[in-house]
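Participant: here are the coordinates; sequence isn't available:
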């Protein structure tokens, strides 16, 4: 017999309550199941039958039910959402945007900064660090400024420069230890020293926005592997990452595989981890399906590369110092380049499912893999006892019913 169901929809996180439905977990589907929440933690996740045998089962009234219950989603590459841009928006705008993004299912995220003048990037890092301190953001990703002009994409190539150790130290200091990863082009002079400097500060090197050859990319990934291993990084963080595979690099050709080919080979050999943008525009849905089916699940993270246009109507929005335009679900720069996405991570998950990928295959790419990259594998990304109570409640059509973050029921997705 299940605990008595009540109609309260927004319980206090200090109280005990439960959510019932089919759990979508890293171990598979669990039918007729229950997640018990106490404060901001998961107290139990498993079958209702097993839970009702507990002496305290009656202390966890069921507050809501859903067809599917899955862990909260984790986005490693997000430039903004709901009108807020991490590189330029003020604190009130960012707080409002983050509140809405959490409610839309992204319960953990890394804020990505655009390449810019040193002063602007340092100011943005200081501003974002406040949100890391209060738990709204899990860390900072610097997408540049040590990138290749030939593969600038929607970034401002005039802000690109060769690796500068003094600036990296300043950025790490401004981030107050929250800098988690930095995207760089391995062909820039000083890139090898940059890898060593980043790893020494606990920052993961990520290859991207590069025109490097296959061989140079291999050499850079090998060096990052060596440095991460010798530094004693644990688990998944022992291997480097690749920023949005296929985007921001030369097209993969069968006679010139380039950086994309080298990165994919390393991922297939479990020697690198690749990001893939799941909006259906940066990569065709068939390409997403191929990657999800071919790459070992521990080596692929699904990301959004989302912008301030996410969750907003068609119109113009900021992306760093640039202006971008959202139209018919796509985001472009004034020059016509794809300029990030207008998708949430839940949108990306559902697109992959619609493309023919089983939900259980997509799940690690948005939960356990990014959690481990961030060193949070014992805190978020799974429905396990003791983990932070982050979960999504979906209906039969996989529409979002509610998001729970740290035990608090948030407003429904817009």
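Facilitator: Received, thanks. Note that the structure is predicted; figures quoted are calculated from it, not measured.
Participant: for the rest of this, base every contact and every neighbour count on C-alpha atoms.
Facilitator: Noted.
Participant: stretch 397-406: end-to-end distance?
Facilitator: 25 Å (C-alpha to C-alpha, to the nearest Å).
Participant: quick check: buried residues in that stretch?
Facilitator: Counting neighbours by 16 or more other C-alpha atoms under 10 Å, one finds that the buried residues in stretch 397-406 are 400, 401, 402, 403, 404, 405, 406.
Participant: where strands are concerned, which of the residues you listed count?
Facilitator: 400, 401, 402, 403, 404, 405 (DSSP state E).
Participant: excluding residues flanking it in the chain, which one is nearest the last one?
Facilitator: Nearest residue to residue 405 in three dimensions, chain neighbours excluded: residue 390, at 4.4 Å (C-alpha to C-alpha, 6 or more residues apart in numbering).
Participant: how about the contacts made by that neighbour?
Facilitator: By C-alpha atoms under 8 Å, 6 or more residues apart in numbering, residue 390 lies in contact with 71, 72, 107, 380, 381, 403, 404, 405, 406, 407.
Participant: from residue 40, how far out is it?
Facilitator: Taking C-alpha to C-alpha, one finds residue 390 at 8 Å from residue 40.
Participant: which neighbours do the two have in common?
Facilitator: With C-alpha under 8 Å, 6+ apart as the test, residue 390 and residue 40 both reach 405, 406, 407.
Participant: now distance to residue 211 too, for these, in TSV please.
Facilitator: Below are those laid out as TSV (distance: C-alpha to C-alpha, whole Å):
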residue	distance to residue 211
405	40
406	42
407	45
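Participant: nearest residue to the residue nearest the centre of the chain in space, please, no chain neighbours.
Facilitator: Centre of the chain computed as the mean C-alpha position; nearest residue by C-alpha atoms, centre = their mean is residue 75, 1.5 Å away. Residue nearest to residue 75 in three dimensions, not counting chain neighbours: residue 109, with 4.6 Å by C-alpha to C-alpha, 6+ apart.
Participant: likewise for residue 189?
Facilitator: That would be residue 162: by C-alpha to C-alpha, 6+ apart, it lies 6.0 Å from residue 189.
Participant: for residue 123, same thing?
Facilitator: Closest to residue 123 by C-alpha to C-alpha, 6+ apart is residue 174, at 7.6 Å.
Participant: what do you get for residue 91?
Facilitator: Closest to residue 91 by C-alpha to C-alpha, 6+ apart is residue 127, at 7.2 Å.
Participant: burial count for the one you found?
Facilitator: 20 (other C-alpha atoms under 10 Å).
Participant: please compare the first structure with the one that follows:
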């Protein structure tokens, strides 16, 4: 297969570039004038060619939420995101009772084993009740290494990431258990201060570490009470942590997104969708774990008895939508935004030799968009995947 268009490659954007695949691998990438293959080149095209996107934080889509649904619903959600450019996905759970967590971990493990998900992300339950956001405060508990081990066992080794508050009980034991299990720690949903956060980052001792949706579900940055935000930004600037940003135009102001990119750079940022069941479908009533969510004009909030605005309850955008918003609204360079949605998350998961780049030898996970970054076609291992309703034309 030979694709031609604007290519977002590791070393920059190639205005008229070519990507050649051989079965499930990329075999050549470069400027069209340098192509020396025997097969004829396609005509110049306005398409943009991106590596397959990788979302480390996603609760569902297409009407199904990973914390609630069965295997068929989870498969539908994963397929929806894949068809819209996310060729690698962690299925995110939320704080819930032990039996619910064990059941959902076992369900999602099957999708991981079949290659439909890259792994499971546990967002809780070892988080701050004061900053639980759209999670059930009754399900938030102190850190429990035994429960963590039981969830990992139920997931058959497919847990890849876990969000926990820096101030939770048994933090050091949990960190050691995550290291043994190959689980990426992510600090967030916290009500602690800058000093405690910095100490916990130091406890990681150079191991990979992320901050769950920076700014959201944590105290705001204040010049006399800098809180965890300051500690996360400082650590990201040093290269000690990677910060998640939900750059969907709802969770963060455009200027906030551009400030973080200017401050720490795309290699220390991972763009995420935090999508929930309503991603890709209409407004209405949904669930996120045990809580009711109402989506209006594309914004998901916890349902309240008096109809007032509840806490933001995840996103309704796909990761490609987030990339587009970062570029268009925040002015982030295309190559930088793509890096934070591809190469950076691939590195965090230890998959940088396999995914995250349009480079020879990598899997042929390729997203083709128009010049507005809207999907025209998606290839997973060289096989067309959608998006749904759109036929790929080579």
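Facilitator: Perfect, thanks for sending it. What you are looking at is a predicted structure, and each value in this text was computed from that prediction instead of being measured.
Participant: any idea what the TM-score is?
Facilitator: Between these two chains, after superposing, the TM-score reads 0.93 (TM-score structural alignment, normalised by the length of structure 2); 383 aligned residues with a C-alpha RMSD of 1.7 Å.
Participant: count of residues packed around the residue nearest to residue 123 of structure 1?
Facilitator: The number of residues near residue 174 of structure 1, taken as other C-alpha under 10 Å, comes to 20.
Participant: mind checking how far the alignment partner in structure 2 of it is from residue 67 of structure 2?
Facilitator: Matched by TM-score structural alignment, residue 174 of structure 1 corresponds to residue 154 in structure 2. Separation of residue 154 of structure 2 from residue 67 of structure 2 (C-alpha to C-alpha): 15 Å.
Participant: residues contacting the counterpart of residue 284 of structure 2 in structure 1?
Facilitator: Correspondence of residue 284 of structure 2 to structure 1, assessed by TM-score structural alignment: residue 315. Contact analysis of residue 315 of structure 1 by C-alpha under 8 Å, 6+ apart lists 309, 325, 326, 327.
Participant: burial measure for residue 262 of structure 2, as a count.
Facilitator: Neighbours of residue 262 of structure 2 (other C-alpha under 10 Å): 11.
Participant: picking that back up, I figured the residue nearest to residue 123 of structure 1 hits residue 120, correct?
Facilitator: No - shown here, residue 174 of structure 1 and residue 120 do not form a contact pair, counting by C-alpha atoms under 8 Å, at 11.3 Å.
Participant: show me what secondary structure element comes after the host helix or strand of residue 186 of structure 2.
Facilitator: Applying DSSP states H and E as the criterion places residue 186 of structure 2 in strand 184-187. Of the helices and strands lying after strand 184-187 of structure 2 in sequence (DSSP H and E), the nearest is helix 194-203.
Participant: how about the strands in the stretch 151-300 of structure 1?
Facilitator: Taking DSSP state E, counting those that start in this stretch, the strands of the stretch 151-300 of structure 1 run over residues 179-184, 204-207, 241-242, 273-277, 300-303.
Participant: give me the mean distance between the longest one and structure 2.
Facilitator: Going back to what we said before, that points to strand 179-184 of structure 1. Compared with structure 2 after fitting, strand 179-184 of structure 1 deviates on average by 0.9 Å (mean C-alpha distance after the TM-score superposition for structure 1).
Participant: and that strand, what does it pack against?
Facilitator: In terms of contacts (3 or more C-alpha pairs under 8 Å, 6 or more residues apart in numbering; DSSP states H and E), strand 179-184 of structure 1 is packed against strand 139-143, strand 204-207.
Participant: distance to residue 167 of structure 1 and mean neighbour count added to those, as CSV?
Facilitator: Below are these laid out as CSV (distance: least, C-alpha to C-alpha, whole Å; neighbours: other C-alpha atoms under 10 Å):
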stretch, distance to residue 167 of structure 1, mean neighbour count
strand 139-143, 12, 25
strand 204-207, 16, 28
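Participant: can you tell me what the residue nearest to residue 189 of structure 1 aligns to in structure 2?
Facilitator: Residue 162 of structure 1 maps onto residue 142 in structure 2, by TM-score structural alignment.
Participant: what number of residues lie near that match?
Facilitator: For residue 142 of structure 2, using other C-alpha under 10 Å, the count is 18.
Participant: any idea how far it is from residue 166 of structure 2?
Facilitator: 11 Å.
Participant: and the gap between residue 53 of structure 2 and residue 89 of structure 2?
Facilitator: The value you get for residue 53 of structure 2 to residue 89 of structure 2, if C-alpha to C-alpha is used, is 8 Å.
Participant: comparing these two, which residue is more hemmed in?
Facilitator: residue 53 (33 against 23).
Participant: counterpart of that one in structure 1?
Facilitator: In structure 1, residue 53 of structure 2 lands on residue 73 (TM-score structural alignment).
Participant: tell me where structure 1 has helices.
Facilitator: Under the criterion DSSP state H, structure 1 contains helices at 48-51, 91-103, 118-133, 165-174, 191-200, 214-230, 258-268, 285-294, 345-354, 359-366, 368-373.
Participant: and of those helices, who's closest to residue 143 of structure 1?
Facilitator: Residue 143 of structure 1 sits nearest to helix 118-133 of all those, at 10.4 Å, using C-alpha to C-alpha.
Participant: hmm, back to that, return the closest of the ones in strands among the buried residues of stretch 397-406 of structure 1 with respect to residue 369 of structure 1.
Facilitator: If you rank these by distance to residue 369 of structure 1 using C-alpha to C-alpha, residue 405 comes first, at 18.9 Å.
Participant: is it true that the closest one touches residue 381?
Facilitator: No - using C-alpha under 8 Å, residue 405 of structure 1 makes no contact with residue 381, being 11.7 Å away.
Participant: give me the common contacts of these two.
Facilitator: Here residue 405 of structure 1 and residue 381 have 72, 390 as joint contacts, going by C-alpha under 8 Å, 6+ apart.
Participant: how far apart are the longest strand anywhere in structure 2 and its match in structure 1?
Facilitator: For structure 2, the strand with the greatest residue count under DSSP E is strand 12-22. For strand 12-22 of structure 2, the mean distance to aligned residues of structure 1 following superposition is 1.8 Å (mean C-alpha distance after the TM-score superposition for structure 1).
Participant: so that strand corresponds to what in structure 1?
Facilitator: Residues 28-38 of structure 1 are matched to strand 12-22 of structure 2 when aligned by TM-score structural alignment.
Participant: try stretch 252-261 of structure 2
Facilitator: Under TM-score structural alignment, the match for stretch 252-261 of structure 2 is residues 283-292.
Participant: which ones are touching residue 209 of structure 2?
Facilitator: So residue 209 of structure 2 contacts 184, 185, 186, 187, 201, 240, 241, 242 (C-alpha under 8 Å, 6+ apart).
Participant: how many residues are close by the equivalent of the last one over in structure 1?
Facilitator: What it means is residue 242 of structure 2. Superposed on structure 1 with TM-score structural alignment, residue 242 of structure 2 falls opposite residue 273. For residue 273 of structure 1, the count of nearby residues is 31 (other C-alpha under 10 Å).
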